[in-house]
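Q: A predicted structure for the sequence below; I have some questions about it.
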Amino acid sequence: MALYKGYEQYKDSGLDWLGQIPVSWNLISLRYLCEVNTGSKDTQDSVEEGLYPFFVRSQIVERIGEYTHDEEAVMTAGDGAGVGRVFHHYNGKFSAHQRVYIFTKFKYCTARFIYYYLKSNLAFEVLRSNAKSTVDSLRRPMLTNFPVALPTLQEQDGITMFLDKKISEIDSLIEDKERLVSLMEEQRRAVITQAVTKGLKSGVKMKDSGVEWIGLIPETWEIKKIKYKFAIQKRINNHSDPVVLSLTQKGLKIKNLEDFSGQHADSYANYQIVNKGDFVMNSMDLLTGFVDCSPFDGVTSPDYRVFTQLNLKECGQYYLFYFQMCYFSRIFYGHGQGVSKFGRWRLQTDVFKEFPIMVPPIEEQFEIASFIETKVRDIDELIQLNQDYISMLGEYRQTLIFEAITGKIDVRELMMQEIVTA
């Protein structure tokens, strides 16, 4: 933090992750600074329009119809993916999940300081106490014995005021960049939709497509059903050690077999063979209708749909853009149906086969695909630049909190200046 100076004198904290702390600060176990308890509610107790906040094991705050606490508190997830990552600071009436730790009745410290301190540092101590890189649960001794480097109450107030102000500024910048990325993603979808549904030429004669959501299309285009342009494949794998492919919104990728949690190779006996150039669709759940064209030979989930272009003279990239337009516009999703009480959705094969697809002349297909690729590449580069900046801001925010809350930088004079000029 070259912009900020440090304290005049430091001492060794005795902790590798904490390093040196200002000589006037004291290292105190958390149990001497506050009470540590857990919530008493369960997930099923949440009420969509409840009167009070319900703190659970994620960053999302739910609602509940009754409260168990009316005080200032800091909270963190006691188990699950939120361990060392999810923190809340709240003052008022609330309830908390039974696997959420609640810190209250603070002595010699402010709740806001403990919030920032735990948010910045708890993961270091948790990971130090565990061999795994992720932790399933927090045990009470991890928290009660957690060492806190504590300055005076006046310094704590100055540090938290500084962080509140700076974090607000950083978060505002991040929100601006995220809005910009969202707008560029909308632009990306609009470019694809316009090109694959209306073509590139202005002023051409149009005709009714006969499909409500498509509307008018160039007169030289045709509307065909998918079953006439693609073959639905069902090639069953018979290899004992296949290359397994996984489909996400970033496309098909080779899945690390370690991610299968020890499944034996014969678990892939019902998987489908995918040849390079085949189209693969996720036909279930939230990714219903997402399609990619495989750059690999391999096998993929029996729940995916694999289909092959019949006329290889046509432009596969054009059809891929068309399918992705249908996914991002949720057109495929609208043709799916629920198949269980859990709300899972599936796009049935007979429905998929009858789905309409626009077929421009072959030369125009290649022109459209080339146009989209160029436009999308430019937009994607801008999106990546902004996402990199968002990541940089996030890292800076994290570093700033750690440096300030552990005394690596001295913000006392800065906050005095803020108070004087306010």
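A: Perfect, thanks for sending it. Numbering: from 1, shown residues only.

Q: contacts and neighbour counts: CA atoms only from here.
A: Fine.

Q: From start to finish, how long is stretch 74-92 in a straight line?
A: 12 Å (C-alpha to C-alpha, to the nearest Å).

Q: Now do that stretch: everything it contacts.
A: Outside stretch 74-92, the residues that touch it by C-alpha atoms under 8 Å, 6 or more residues apart in numbering are 55-59, 69-73, 99-104, 111-112, 114-115, 118-119, 122-123, 126, 135-139.

Q: May I see the buried residues of that stretch?
A: For stretch 74-92, a neighbour-count test (16 or more other C-alpha atoms under 10 Å) marks 74-79, 82-90 as buried.

Q: where do the strands sit along the stretch 201-350 of the chain?
A: Taking DSSP state E, counting those that start in this stretch as the criterion, the stretch 201-350 of the chain carries its strands at 206-208, 216-218, 222-225, 230-233, 245-248, 251-254, 272-274, 279-282, 290-293, 298-300, 304-309, 337-338, 345-346.

Q: let's bring in a second one:
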Amino acid sequence: MIDGLKPYAEMKDSELCWLGDIPAHWRVKRAKAVLRRIDVRSSAGAEELLTVSSARGVVPRRTANVTMFQAESYAGHKLCWPGDLVINSLWAWGKGLGVSQHHGIVSTAYGVYRARDASGILPRYLHELVRSSPFHWELQVRSKGVWISRLQLTDESFLNAPLVVPPLDEQAAIVRFLDHADRRIRLAIAAKQKLIKLLEEQKQAIIHRAVTRGLDPDVCLKPSGVAWLGDVPAHWEITRLGRLIKLTTGFPFKSDGFTHVDDDIRLMRGINVSPARLRWDNVVRWPMSERPNFREYELIPGDIVLGMDRPIIQRGIRLAVVKEVDVPSLLLQRVARIRVRGDLNAEFAALLLSGRNFASYLAPIFTGISVPHLSPEQIKAFRLALPRAEEQQKIVEDVTVRTGAIRSAIDRAEREIELLREYRTRLIADVVTGKLDVREAAARLPDEVESAEPARDEFTADEESDPIEVDDEAEIEGVAG
């Protein structure tokens, strides 16, 4: 994709640490020289609600995994139009900004900016620049506050930020090239996601058969008395999960006490719980000195954790087993910790709760609910068919062997997706800051039809909302009353 791309022939020092050298004919301008703040309010609050996604920029709220409550009325809230730059002032440092393609209502806490007449900047180029990884440094240092979770970017601070501005024809070439590159990368990601989905279905079929029928194909069956469970081996016991576990929900740690000091203890949030794995790419911590005060909420290897907000996402159920690499860590609210007791094998429990039966149990609970939330009582009320302890262990061992190659293939595909996303991030950074000259490459590109291709990474939404505070894509929740 970058074959044949070369640096510009003549460069100059931008005198900005995050920008470095830029093409000699490019200019650096203050944002206030090309943008102006606008503040237009809705009279009736009837326009479409918009929000800012860290992954997708400004999007209709109905397409985003936003858990924040809706106001009774949006009259008096801010409006934006296509081409306006919208910034969540409290999450600018977390990529909570973008140029809107929609007309609608945004939070009164957002900043809305519009290009000045004859500003010499294209909205599409501006979108790529302000969301690029180099410009992220500028947003971080200009966002002020005592706690990182409360850093705020004021209008004045942003409008004093430097923007690198190429000539208009080069901005158009940059946008054209990046659109083409992004389209190809998304197609490659979509193909790998399709493969992952097929592999997950194959894995789930193996697990479902094993945890509902056992390993003996000729076993005698009996009605379970549970509609979504069906017939089960006659010697298995029908029981409720609550009899077999100790369930603890997390402590409501206050966000103004969060730290980002590496030596402090990690907090296990909903954003960290994905299907079959824990993700620590977005982590907050609590002072290590206070760890003894929260022993009740400390996680140990073998614990099962379950995201209680939006527990079902495209990739499956947001449930994972805590491993050695995940500790020490403390449990935050809206995450459940499950510790088995009695005759229940922890690995068997993890297979059972990550499978189709638990999803079938949850489906009617969440019908008609805009923001699905699972309560401890609902978790404990789940009915299951329980084999004897030795049979549970054999099932776990059999499933581990039979799904090993599938899990390896999924891990490999996920790593390839991660590398593609990293490549896209680096490519955008190099192009919008003038490290690569794409003018000739853009001129040779064929016309392409965007609608024929995937609009976005399928699993970005999961990853954003897995945090719910932001997993499956981290939505920056900003439309609030």
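A: Here it is on my side, so go on. Keep in mind that what you see is a predicted model, and the values were worked out from it rather than measured.

Q: Post the TM-score for the overlay when you can.
A: Overlay of the two chains. TM-score (TM-score structural alignment, normalised by the length of structure 1): 0.74; 395 aligned residues with a C-alpha RMSD of 4.6 Å.

Q: thinking again about what came up before, format the strands of the stretch 201-350 of structure 1 as JSON lines; extra columns: distance to Leu385 of structure 1 and mean neighbour count.
A: Formatted as JSON lines, these follow (distance: least, C-alpha to C-alpha, whole Å; neighbours: other C-alpha atoms under 10 Å):
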{"stretch": "strand 206-208", "distance to Leu385 of structure 1": "39", "mean neighbour count": "13"}
{"stretch": "strand 216-218", "distance to Leu385 of structure 1": "35", "mean neighbour count": "20"}
{"stretch": "strand 222-225", "distance to Leu385 of structure 1": "39", "mean neighbour count": "14"}
{"stretch": "strand 230-233", "distance to Leu385 of structure 1": "37", "mean neighbour count": "16"}
{"stretch": "strand 245-248", "distance to Leu385 of structure 1": "22", "mean neighbour count": "19"}
{"stretch": "strand 251-254", "distance to Leu385 of structure 1": "20", "mean neighbour count": "16"}
{"stretch": "strand 272-274", "distance to Leu385 of structure 1": "34", "mean neighbour count": "25"}
{"stretch": "strand 279-282", "distance to Leu385 of structure 1": "29", "mean neighbour count": "24"}
{"stretch": "strand 290-293", "distance to Leu385 of structure 1": "24", "mean neighbour count": "26"}
{"stretch": "strand 298-300", "distance to Leu385 of structure 1": "32", "mean neighbour count": "24"}
{"stretch": "strand 304-309", "distance to Leu385 of structure 1": "33", "mean neighbour count": "22"}
{"stretch": "strand 337-338", "distance to Leu385 of structure 1": "38", "mean neighbour count": "14"}
{"stretch": "strand 345-346", "distance to Leu385 of structure 1": "35", "mean neighbour count": "22"}
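
Q: could those strands be laid out in JSON lines, adding distance to Met415 of structure 1?
A: Formatted as JSON lines, those follow (distance: least, C-alpha to C-alpha, whole Å):
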{"stretch": "strand 206-208", "distance to Met415 of structure 1": "66"}
{"stretch": "strand 216-218", "distance to Met415 of structure 1": "62"}
{"stretch": "strand 222-225", "distance to Met415 of structure 1": "67"}
{"stretch": "strand 230-233", "distance to Met415 of structure 1": "67"}
{"stretch": "strand 245-248", "distance to Met415 of structure 1": "47"}
{"stretch": "strand 251-254", "distance to Met415 of structure 1": "48"}
{"stretch": "strand 272-274", "distance to Met415 of structure 1": "62"}
{"stretch": "strand 279-282", "distance to Met415 of structure 1": "54"}
{"stretch": "strand 290-293", "distance to Met415 of structure 1": "51"}
{"stretch": "strand 298-300", "distance to Met415 of structure 1": "58"}
{"stretch": "strand 304-309", "distance to Met415 of structure 1": "57"}
{"stretch": "strand 337-338", "distance to Met415 of structure 1": "57"}
{"stretch": "strand 345-346", "distance to Met415 of structure 1": "54"}
